[in-house]
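Chemist: pasting the structure only:
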């Protein structure tokens, strides 16, 4: 994947999040502040617009630009978390102009680690990590098995979707949702849901199917 592909990933992510903003907000209304979709739509639209004006000449620069936009424009807890994820992923790519299967996997792992460190959360806490963690693992397993970017990103997106479904019976232990205790059981985590969209966008771009 080159710089244009990473720009396309951000654009496709913004498109999907905008399309699903109401659903993300509905999920958040059940166990959070009810603003996840609204905030994330604003953040990704700002990131998409910022990239149109920025001279981001490498994949890493694209992701770091997105990270800055999300931190400054998104609001709520998701801004710093997703912003950190994209910035750490971008830093891991350094000045590479082309990103292969292994390096993209490392960047996804860096994103996971960034969120985990900032949010002090772990898989099983009913957060976005419950989608991203399985996705990173599935990606790496697929890559080690010889999958190309299309296969590995598809495996990641599918694993993220399964991870999202597994948040339903979980008890939230982090963030605003944790204050609701057992009332969070039976609901999908909105952060995991938005993570699925971002990884679905990545798989779409890798397959050359983005609109």
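Modeler: Yep, that arrived. The model shown is predicted, which means the values in this text are computed figures rather than measured ones.
Chemist: When you work out contacts or count neighbours from here on, use the C-alpha atoms and nothing else.
Modeler: Fine.
Chemist: Surely residue 122 touches residue 115?
Modeler: No: if you go by CA atoms under 8 Å, residue 122 and residue 115 don't touch, sitting 9.4 Å apart.
Chemist: and residue 68, what does it touch?
Modeler: Counting by CA atoms under 8 Å, 6 or more residues apart in numbering, residue 68 touches 83, 87.
Chemist: quick one on the thing from earlier: anything in contact with each of residue 122 and residue 115?
Modeler: Joint contacts of residue 122 and residue 115 (CA under 8 Å, 6+ apart) are residue 129.
Chemist: Look at the two and report which has more neighbours.
Modeler: A count of neighbours by other CA atoms under 10 Å puts residue 115 above the other of residue 122 and residue 115, at 24 against 19.
Chemist: Skip the chain neighbours and tell me the closest residue to the residue of the chain most remote from its centre.
Modeler: Relative to the C-alpha centroid of the chain, counting by CA atoms, centre = their mean, residue 182 is the outermost residue, at 26.1 Å. Using CA to CA, 6 or more residues apart in numbering and skipping residues adjacent in sequence, the residue nearest residue 182 is residue 171, 6.1 Å away.
Chemist: Three-state assignment for that neighbour, please.
Modeler: Following DSSP: H, G, I helix; E, B strand; the rest coil, the label given to residue 171 is coil.
Chemist: Comparison target, given below:
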């Protein structure tokens, strides 16, 4: 079972990397309006590094938590900007959430999403409404917990999670940035979707496509 879960997590990161690569220019354009116009490049470098490092893994000898821990180290080594430590902490927390798990089900998926959001909160000292990636991750975590409690099907679970993340990201358009580089432009950030939230949706969509069972 753990081998299958490991393969699915590796496939998840491959899908994330492909999704980010396809939208890299768009993410940088979003960032150009309120930041340094490098978010797409940063995310691309991070997930390409994760993909390369995971390709070296012996799937017969590792657990799902090891995949997340490897992703954390690879992302941090590749990305020196603030996004690097944020996602590295997120993936480390996800590794802790998956400790002892040998399969991927809705419960472990919900725990992983919650851990990622919590890790980003912890590292960035942010909250919902700051106009950051948390505005996608935290609603996604809430939706995952609610769908799990309501005993929804896998398809319903992931549909709710993606919809919540997408709505959260879109809501950043009406926010004034309180954290990150965008906070330097304050009111000028109004009317723009936060690039971190936009890329978070890409990540969550790729998770849904590969973990859904």
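Modeler: Noted; the coordinates are in hand. Quick caveat: nothing in here was measured; it's all calculated off a predicted structure.
Chemist: mind checking how far the equivalent of residue 127 of structure 1 over in structure 2 is from residue 86 of structure 2?
Modeler: Alignment note (TM-score structural alignment): residue 127 of structure 1 maps to residue 132 of structure 2. For residue 132 of structure 2, the distance to residue 86 of structure 2 equals 11 Å [CA to CA, to the nearest Å].
Chemist: Residue 53 of structure 1: how many residues sit nearby?
Modeler: So residue 53 of structure 1, with other CA under 10 Å, has 8 neighbours.
Chemist: One more: the one 3 residues further on?
Modeler: The number of residues packed near residue 56 of structure 1 is 18, by other CA under 10 Å.
Chemist: So it is in contact with residue 65, correct?
Modeler: Yes: applying CA under 8 Å, one finds residue 56 of structure 1 in contact with residue 65, separated by 7.5 Å.
Chemist: Per the alignment, name the residue of structure 1 opposite residue 29 of structure 2.
Modeler: Looking across to structure 1 (by TM-score structural alignment), residue 29 of structure 2 lines up with residue 26.
Chemist: Quickly find the element holding the match of residue 127 of structure 1.
Modeler: Residue 132 of structure 2 is part of no helix or strand, with elements assigned from DSSP states H and E.
Chemist: can you check the one 5 residues further on too?
Modeler: Assessed by DSSP H and E, residue 137 of structure 2 sits inside helix 134-149.
Chemist: now for that helix, which elements pack on it?
Modeler: helix 106-124, helix 154-171, helix 195-211 (3 or more CA pairs under 8 Å, 6 or more residues apart in numbering; DSSP states H and E).
Chemist: Looking at those, which is nearest to residue 8 of structure 2?
Modeler: helix 195-211 (6.6 Å; CA to CA).
Chemist: What range does that closest one cover in structure 1?
Modeler: Going by TM-score structural alignment, helix 195-211 of structure 2 sits over residues 190-206 in structure 1.
Chemist: just how off-centre is the matching stretch within its chain?
Modeler: Averaged C-alpha coordinates place stretch 190-206 of structure 1 at 6 Å from its chain's average position (CA atoms, centre = their mean, to the nearest Å).
Chemist: Can you provide the mean distance from it to its aligned counterpart in structure 2?
Modeler: When structure 2 is superposed, stretch 190-206 of structure 1 averages 0.6 Å from its matched positions, counting by mean CA distance after the TM-score superposition for structure 1.
Chemist: for stretch 10-17 of structure 1, same thing?
Modeler: Mean for stretch 10-17 of structure 1 is 0.3 Å (mean CA distance after the TM-score superposition for structure 1).
Chemist: Which part of structure 2 matches that stretch?
Modeler: With TM-score structural alignment as the criterion, stretch 10-17 of structure 1 aligns to 13-20.
Chemist: Show me what that stretch is in contact with.
Modeler: In contact with stretch 13-20 of structure 2 (CA under 8 Å, 6+ apart) are residues 40, 43-44, 47-48, 50-51, 199, 202-203, 206-207, 210.
Chemist: And for stretch 177-195 of structure 1?
Modeler: In contact with stretch 177-195 of structure 1 (CA under 8 Å, 6+ apart) are residues 17, 24-25, 27-28, 30-32, 36, 78, 126-132, 160-161, 163-165, 167-173.
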